[in-house]
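1. A structural model of the following input is requested.
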Amino acid sequence: MNFKLFSELYDEAKKCENVDSFIDNRENMSELKNMQIDNAVLLLRFIYEVAHMGIKDIREYLGLPRPNFCERYEIKLRTLEDWEYGKNPVPQHLTKLLSYTLVEDFMS
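-> Predicted coordinates:
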């Protein structure tokens, strides 16, 4: 899935409070049909879940302790701790990029 399509779906999922309405609005999307995805509903559900994850949720989903996560994504440990404890906001573009990596892994 290209980042442009992911970004569109991610942004819409962020705004949507209900996963079922998000899926109903998107499961027949021509872009998804063109990708020949086996189960578009499963993919859309995962995108919705990822769009509602925080940085800690993403790290835990990956099964990485803080030091390993920081090393992999070149983030300072103190910065990650500040994000996870709510001292500083996580840049939205970073959360979206990390979410994209989860969706790419999910699809492969």
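
2. CA only for contacts and neighbour counts going forward, please
-> OK.

3. what helices or strands is the lengthiest helix in the chain leaning on?
-> Assignment by DSSP state H gives helix 92-107 as the longest helix of the chain. The contact analysis (3 or more CA pairs under 8 Å, 6 or more residues apart in numbering; DSSP states H and E) places helix 92-107 against helix 3-15, helix 40-51, helix 55-62.

4. dump the ones you listed to CSV, plus distance to residue 79.
-> Conversion of the helices and strands packed on helix 92-107 to CSV gives the following (distance: least, CA to CA, whole Å):
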stretch, distance to residue 79
helix 3-15, 24
helix 40-51, 21
helix 55-62, 11
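
5. one more to put side by side:
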Amino acid sequence: MNDKQFCVLWGEALSYADRDGFISDAALSSIWGDAEDAQISADRLRELGRLWDAANMPVRRIRDHLGLTQAEFAQRYLIPMRTLQRWEKDGTCPDCTRLLLLQVTGLYSR
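-> Next up, the predicted model:
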């Protein structure tokens, strides 16, 4: 998946509440440039599932995966404690920041 495809699909993944619906729609999207009757690879489906999971993973789950307290997580990633608390409480962490946290923690890679 190239950068342009990733950017479009990341945005779409954020707008889908249903993982399977996203995977199905994205796999068949014209973004891939496939012929209409082209076979969809298992790798594409798997990658789309990983992308949806990452796009919809809250900061709290990233922190929990690392086994860190809020204070430890905030200190490690230089995030003000009140900001981290707000992100976890109301889910307002910017998508780009969450993606960077996912990548730096090893929870998502492209």
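
6. TM-score for this pair?
-> In this superposition the chains share a TM-score of 0.64, using TM-score structural alignment, normalised by the length of the first structure; 99 aligned residues with a CA RMSD of 3.1 Å.

7. quick one on the thing from earlier: check which residues of the longest helix of the first structure are buried.
-> 95-96, 98-100, 102-103 (16 or more other CA atoms under 10 Å).

8. from the residues you listed, pick the one nearest residue 66 of the first structure.
-> residue 98 (14.7 Å; CA to CA).

9. in the second structure, what residue corresponds to that closest one?
-> Matched to the second structure by TM-score structural alignment, residue 98 of the first structure sits across from residue 101.

10. can you give me the distance of the nearest residue to that match once chain neighbours are set aside to residue 17 of the second structure?
-> The spatially closest residue to residue 101 of the second structure, leaving aside those adjacent along the chain, is residue 62, at 7.8 Å (CA to CA, 6 or more residues apart in numbering). Distance from residue 62 of the second structure to residue 17 of the second structure, counting by CA to CA, to the nearest Å: 19 Å.

11. higher neighbour count, those two?
-> Higher neighbour count among residue 62 of the second structure and residue 17: residue 62, with 19 against 11, using other CA atoms under 10 Å.

12. what does that one align to in the first structure?
-> Aligned partner of residue 62 of the second structure by TM-score structural alignment: residue 58.

13. I figured residue 45 of the first structure hits residue 19, correct?
-> Yes - here residue 45 of the first structure reaches residue 19: they are 6.7 Å apart, a contact under CA atoms under 8 Å.

14. I am finished for the moment; much appreciated.
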